[in-house]
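Participant: What would the 3D arrangement of this be:
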Amino acid sequence: MYIEQAYRKGFNFGLYLPIPVVFLVMMVLNYAAIKLLNINTEDLLRQQVEEKGENRVFVELIAPLSIALVLLLLWVKYVHKQTIRSLTTSRKKVDWGRIFFAFGIWASFTVAVTLVDFYSNPGNYEWNFQPVPFAILAVLSIVLIPMQTSFEEYLFRGYLMQGIGIATRSRLAALLTTSIIFGLLHVANPEVGKMGMVIMVYYIGTGLFLGIITLMDEGMELALGFHAANNLVTALLVTSDWTAFQTNSVLKEVTEPQAGLSIVLPVVIIFPILLFIFSKKYKWHNWKEKLTGKVVLPTHEIY
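Facilitator: The predicted structure follows:
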């Protein structure tokens, strides 16, 4: 029902292309510039931070995606004539309880894992907390990060999931296409330069996980909460010189990253555990049909 409810008479997949195409072209050009000009993204970020400060660089990085969220929602409302509620969920109203549950469970897990690693390996971290810069970061993060993560979720798990699903009549095509594109868009991140392309396993795996919970739950609420928790807690809790977010966080990781269990573990163990928890709490069933079944278009518009 989640995908199908975006269908309307005179459906034109071409109207789905401008926003993702512009976004993809910008990402490709950014990646091409980095490669052709041999730009070291870690050094570039460090230079920007030294010149402008962490909080200003943070805003410059994240604000464009926050603005993009507004543009996407306006496009859906006035070009597609679709309600934001129907882009978000198949329920009669957005279930904020689901958003906060996913946010809480992933934020708690992230904090717990970070604290365990901090006390187990104190030499890997520096105390980075400064009250005033952190307070400013907290305000900026609480406002901007949910908008940034919501843009990515509305674009991939909402807008493109529905558009591709209706165009191909295939839930599996929508799931795989959006997950792979979501992962590949992170290819210019500094983390890729440090760990290599193997980290794409994590990015694509995360996209696949978010797509699965959206299709199984017939709505984006869980994905919205999870993604917001992931970025918000990370920005506030721990930073390093080689991550995309350079922030005035509580801790700073000073070790060099290694491509190992930290990449594979979430995809093969942690995400399946979360799927189990969500499935029991929200009584999911009929997995095969919801993930790989055919999209059957309604005979009338339903939003």
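
Participant: From now on I want contacts and neighbour counts done on CA atoms only, so please keep to that.
Facilitator: Fine.

Participant: secondary structure class for Arg91?
Facilitator: Under DSSP: H, G, I helix; E, B strand; the rest coil, Arg91 falls in the coil class.

Participant: Tell me who's in contact with it.
Facilitator: If a contact means C-alpha atoms under 8 Å, 6 or more residues apart in numbering, then Arg91 has 218-219 as its contacts.

Participant: what's the distance between it and Asn286?
Facilitator: Here Arg91 is placed at a distance of 18 Å from Asn286 (C-alpha to C-alpha, to the nearest Å).

Participant: how much space is there between Ala167 and Tyr78?
Facilitator: 20 Å.

Participant: of those two, who's got more company?
Facilitator: When neighbours are counted by other C-alpha atoms under 10 Å, Ala167 and Tyr78 differ, and Ala167 comes out ahead with 15 against 10.

Participant: wait, doesn't the more buried one sit right on Phe13?
Facilitator: Yes - using C-alpha atoms under 8 Å as the test, Ala167 is close enough to Phe13 to be in contact (6.5 Å).

Participant: I'd like the structure of this one too, to check against the first:
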Amino acid sequence: MYIAQAFKYHYGFWRYIIGIIIVAIGLTLGQIPWTFAVFMEEGFNMFAMPQTELMTSLESNFSLFLLLLSYGVGLAALFFAVKYLHQQPILALTTSRKRVDWKRVIFSFLITAILIVGGILIGYLLEPENFQWNFNLVPFLILLVIAVIFIPIQTSFEEYLFRGYLMQGIGTLVKNKWVPLLVTSLIFGGLHIANPEVATYGYFIMASYIGIGLLLGIITLMDEGMELALGFHAANNLFIALLLTSENTAFQTHSVFKDISTPELLGWEVFIELLVVYPVVLGIFAKKYGWTNWKNKLFGKVEKPETLKLSEEP
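Facilitator: This next block holds a predicted model:
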């Protein structure tokens, strides 16, 4: 139902290609302020600097604000494409329900916040030598304001693009659910390949990025809407930004703690994330919202509603 409702609007795949171009232009324009600020700081040397150094060229709160700003421009560009290119209401891109279920967003946000805070607390208790107290009141309060306002915009952009726009676009093209689930997850993970974490820990960490893409895609398909995915993604990025940073992360922040452990990837941590944490999240949501018919919702066909008129073709 969630993917199939895109058939009610202009769903020709060529429109999605143009839409992605519009979004790419929006993101590029949105990154101009950050690029200009770095250029003013580093000059032409910036073109020879590795990404890890570029990310620390500016004061971290200022850099974070400018980087997150680009996602706001990207989200506006995406909504523009959906409204004027597809003539589709944003509600139909968000959910198959008659209105956005904010209780779902809040529930998912709280569950994820508990998992993130709990995970960091357990890590601190088990290996306190890997954590450095990094709290500084004024910079942290500035970070708090920036993060609370702009990180949900960043995560919403990614959800609307991958679990919304591309999920529906690919789904209406191939007429099934598993292909858009897999493709959007691979693209979502692949776009993180330039992150400093990959250079530090190796390509095995890509399993984590692809895994979270699969989790959010499964949640969206099973729940027939993005509300749970929106809440999960926002809480995940927000609490990590506020509580823990390191020299090897994409976002350098004035967080409460700094990870000073030796940069090596422990495979068991990724396996716990993929094989324990994510299944627990799915189990909680499945129990809470009574999910059934998993096979059809994840692998079934996407059928065009018979009630559509010829005038509603692409």
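
Participant: Strands of the stretch 51-200 of structure 2, start to end?
Facilitator: For the stretch 51-200 of structure 2, the strands defined by DSSP state E, counting those that start in this stretch cover 131-133.

Participant: ok, longest helix in structure 2?
Facilitator: helix 102-126 (DSSP state H).

Participant: against structure 1, where does that one fall?
Facilitator: The aligned range for helix 102-126 of structure 2 in structure 1 is 96-120, by TM-score structural alignment.

Participant: List the buried residues of that stretch.
Facilitator: 98-103, 106-107, 110, 114, 118 (16 or more other C-alpha atoms under 10 Å).

Participant: now do stretch 270-283 of structure 1
Facilitator: The neighbour-count check on stretch 270-283 of structure 1 (16+ other C-alpha under 10 Å) flags 271, 274-275, 278-279 as buried.

Participant: And the helices in the stretch 1-150 of structure 1?
Facilitator: Using DSSP state H, counting those that start in this stretch, the helices assigned to the stretch 1-150 of structure 1 run over residues 18-36, 41-52, 54-78, 84-88, 96-120, 131-153.

Participant: With distance to Met197 of structure 1 added, can I get the ones you listed in a markdown table?
Facilitator: Putting these into a markdown table (distance: least, C-alpha to C-alpha, whole Å) gives the following:
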| stretch | distance to Met197 of structure 1 |
| --- | --- |
| helix 18-36 | 14 |
| helix 41-52 | 15 |
| helix 54-78 | 22 |
| helix 84-88 | 32 |
| helix 96-120 | 24 |
| helix 131-153 | 21 |
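
Participant: so which of those gets nearest Leu215 of structure 1?
Facilitator: Of all the helices of the stretch 1-150 of structure 1, helix 84-88 sits nearest to Leu215 of structure 1, with 11.6 Å by C-alpha to C-alpha.

Participant: ok, residues contacting the closest one?
Facilitator: The contact list for helix 84-88 of structure 1 (C-alpha under 8 Å, 6+ apart) reads 2, 5-6, 73, 76-77, 92-94, 154, 158-159, 219-221, 303.

Participant: and what of stretch 169-186 of structure 1?
Facilitator: Applying C-alpha under 8 Å, 6+ apart, the contact partners of stretch 169-186 of structure 1 are 24, 27, 156-157, 160-162, 164-165, 168, 192, 200, 202-208, 211-212, 290-297.

Participant: Would you mind listing which of the residues you listed are buried?
Facilitator: Those of those that meet the buried threshold are 27, 156-157, 160-162, 164-165, 192, 200, 202-208, 211-212, 290-291, 294-295, 297, by 16+ other C-alpha under 10 Å.

Participant: Out of the contacts of stretch 169-186 of structure 1, name the ones that lie in helices.
Facilitator: Members of those lying in helices (criterion: DSSP H): 24, 27, 161-162, 164-165, 168, 192, 200, 202-208, 211-212, 290-292.

Participant: can you tell me which of the buried residues of stretch 270-283 of structure 1 are in helices?
Facilitator: Reading helices off the buried residues of stretch 270-283 of structure 1 with DSSP H, I get 271, 274-275, 278-279.

Participant: Among these, which one sits closest to Ala68 of structure 1?
Facilitator: Once C-alpha to C-alpha is applied, the member of these that ends up nearest Ala68 of structure 1 is Phe271, at 28.2 Å.

Participant: what's stretch 269-285 of structure 2 aligned against in structure 1?
Facilitator: With TM-score structural alignment applied, stretch 269-285 of structure 2 matches the range 262-278 in structure 1.

Participant: can you tell me the distance between the two ends of that stretch?
Facilitator: Its first and final residues considered, stretch 262-278 of structure 1 spans 23 Å by C-alpha to C-alpha.

Participant: got a list of contacts for it?
Facilitator: 199, 201-202, 205-206, 209, 213, 284.

Participant: how about the residues you listed in TSV, adding distance to Ser141 of structure 1?
Facilitator: TSV is the format used below for the contacts of stretch 262-278 of structure 1 (distance: C-alpha to C-alpha, whole Å):
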residue	distance to Ser141 of structure 1
Ile199	25
Val201	27
Tyr202	23
Gly205	25
Thr206	22
Phe209	24
Ile213	25
Trp284	33
